[in-house]
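quick one, fold the following:
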Amino acid sequence: MWFLFALLSSVFAALTSILAKIGIDGVNSNLATAIRTGVVLVMAWGMVFLTNTQSGISGISKKSWLFLILSGLATGASWLCYYRALQIGEASKVVPVDKLSVVITLILAFLFLHEPFTTKSLIGCVLIGIGTLVMVL
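Next up is the predicted model:
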C-alpha cells in the first residue's frame, strides 16, 4: 500500500511543478509559496477533522513536536527555494535538480536513521546523479 501512496505522491508532485510554473507567472515567488502553503494548511486540517483525528494532538511527545516543527521549517525553506527556482528557471531543469533530494535522503537515512546503504542504493544514487546531470546540462 505504501507504494501506491508513494506513486500518487510522485504524480501529484509532477502536477505541482507544472501548475506552479504556470501559476507563478508574474507573481512574486514568496507570495506564491504563501498561497500554496495556505491551501495545503486548509487541506491538511480538513483531513484531520474529516478523519476525526484531532484528539491525537494531546498525545504528541515533546520530541515529536520538535522534529515535526523542524520538518515544517525544512519544508518551508524547500518550497521557498523551489518556487524561486521555478520562477527563474525552466521546470524541466529545476525538477531534476530538486529530485536530487532522493540521493541526499538516502545518505542522511544511512547516517542518522542507520538504514542500510546497499550496492543497489549506491547504483541508484549514481544513476540519479548522472540522470540529473544529463537533463540539466
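
going by C-alpha atoms from here, please, whenever you check contacts or count neighbours.
OK.

any idea whether residue 52 is helix, strand or coil?
coil (DSSP: H, G, I helix; E, B strand; the rest coil).

what about it, how many neighbours?
Residues lying near residue 52 (other CA atoms under 10 Å) number 10.

quick check: the gap between it and residue 44.
Going from residue 52 to residue 44 by CA to CA, to the nearest Å gives 12 Å.

how about residue 103?
Distance from residue 103 to residue 44, by CA to CA: 27 Å.

between the two, who's got more neighbours?
A direct count of neighbours by other CA under 10 Å for residue 103 and residue 44 places residue 103 higher, at 18 against 12.

that one reaches residue 125, doesn't it?
Yes: using CA atoms under 8 Å as the test, residue 103 is close enough to residue 125 to be in contact (5.3 Å).

buried set for stretch 101-112?
By neighbour count on 16 or more other CA atoms under 10 Å, the buried set for stretch 101-112 is 103, 106, 107.

which SS class is the first one?
Three-state assignment for residue 103 (three-state DSSP): helix.

could you pull up the contacting residues of it?
Listed by CA atoms under 8 Å, 6 or more residues apart in numbering, the contact set of residue 103 reads 125, 128, 129.

before we compare anything, build this one as well:
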Amino acid sequence: MWILFALLAAISAAVVVTLSKAGIKHVDSSLAFAIQSVLILIVSWSVVIVQGNLPDVSRIERRVWIYLIIAGVVTCLSSLFSFRALKLGNASQVSPITNASLLFSVILAAVFLKEKVSWQVIMGALLMVAGAIIIAVTKE
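Sure thing, here's the model as predicted:
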C-alpha cells in the first residue's frame, strides 16, 4: 500500500510544481508560498479533526515534538527555496534538481536512522541524480 501512496505523492508533487510555477509568474515566490501554507494548515488540521486524532496531540512526547518542529522549519525552508527556484527557472529543470533530495534522503536514512542501504539503492540514487543534472543543464 505504501507504493500507492508514494506514487500519489509523486503525482501530487508534480501537479504542485506545475500550478505553483503558473501561480508565481506575477507574484513574489515567498508570498505565493505563504498563501499555500495557510491552505496547507487548514486542510491538514481538518484531516486530523475528521479522523478524530486531535486528542492525540496531548500525548506526543517532548522528543517527538522537537523532531516535528525542526522538520517543520526545514519543510518551510525547502518550500521557500523551491518556490524561489521556480520563480527563477523552468519547472522542467527545477523539479529534477529538487528531487535529487532522494540521494540525500538515502544518505541521511543510513547515517541517522541506521537503515540498510544496498549497492542497488546507492546506484539507483546516483543514476537519478545524474539524470536530474542532465535534464537541468539541457539547453532549451
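
for the corresponding residue of the first structure for residue 62 of the second structure, the count of nearby residues, please.
In the first structure, the residue paired with residue 62 of the second structure according to TM-score structural alignment is residue 62. Neighbour count for residue 62 of the first structure, taken as other CA under 10 Å: 9.

repeat that for the one 4 residues further on.
Other residues within reach of residue 66 of the first structure, judged by other CA under 10 Å, total 11.

from residue 72 of the first structure, how far out is it?
With CA to CA as the criterion, residue 66 of the first structure and residue 72 of the first structure are 10 Å apart.

next, the residues that contact the helix or strand containing residue 14 of the first structure from outside, please.
Residue 14 of the first structure belongs to helix 2-23 when elements are defined using DSSP states H and E. Contact partners of helix 2-23 of the first structure, identified using CA under 8 Å, 6+ apart, comprise 83, 86, 87, 91, 95.

residues in the second structure aligned with it?
Aligned using TM-score structural alignment, helix 2-23 of the first structure spans residues 2-23 in the second structure.

mean per-residue distance, that stretch versus the first structure.
Stretch 2-23 of the second structure differs from its equivalent in the first structure by a mean of 0.4 Å after superposition (mean CA distance after the TM-score superposition for the first structure).

please report how far the closest residue to residue 115 of the first structure other than its chain neighbours lies from residue 91 of the first structure.
Excluding its sequence neighbours, the residue lying closest to residue 115 of the first structure (CA to CA, 6 or more residues apart in numbering) is residue 109, at 5.7 Å. Relative to residue 91 of the first structure, residue 109 of the first structure is positioned 27 Å away (CA to CA).

so which elements touch the lengthiest helix in the first structure?
Using DSSP state H, we find that the single longest helix of the first structure is helix 62-88. In terms of contacts (3 or more CA pairs under 8 Å, 6 or more residues apart in numbering; DSSP states H and E), helix 62-88 of the first structure is packed against helix 2-23, helix 29-50, helix 91-98.

which of those is buried the deepest?
Mean neighbour count, computed with mean count of other CA atoms under 10 Å, is highest for helix 91-98 among those, reaching a mean of 18.
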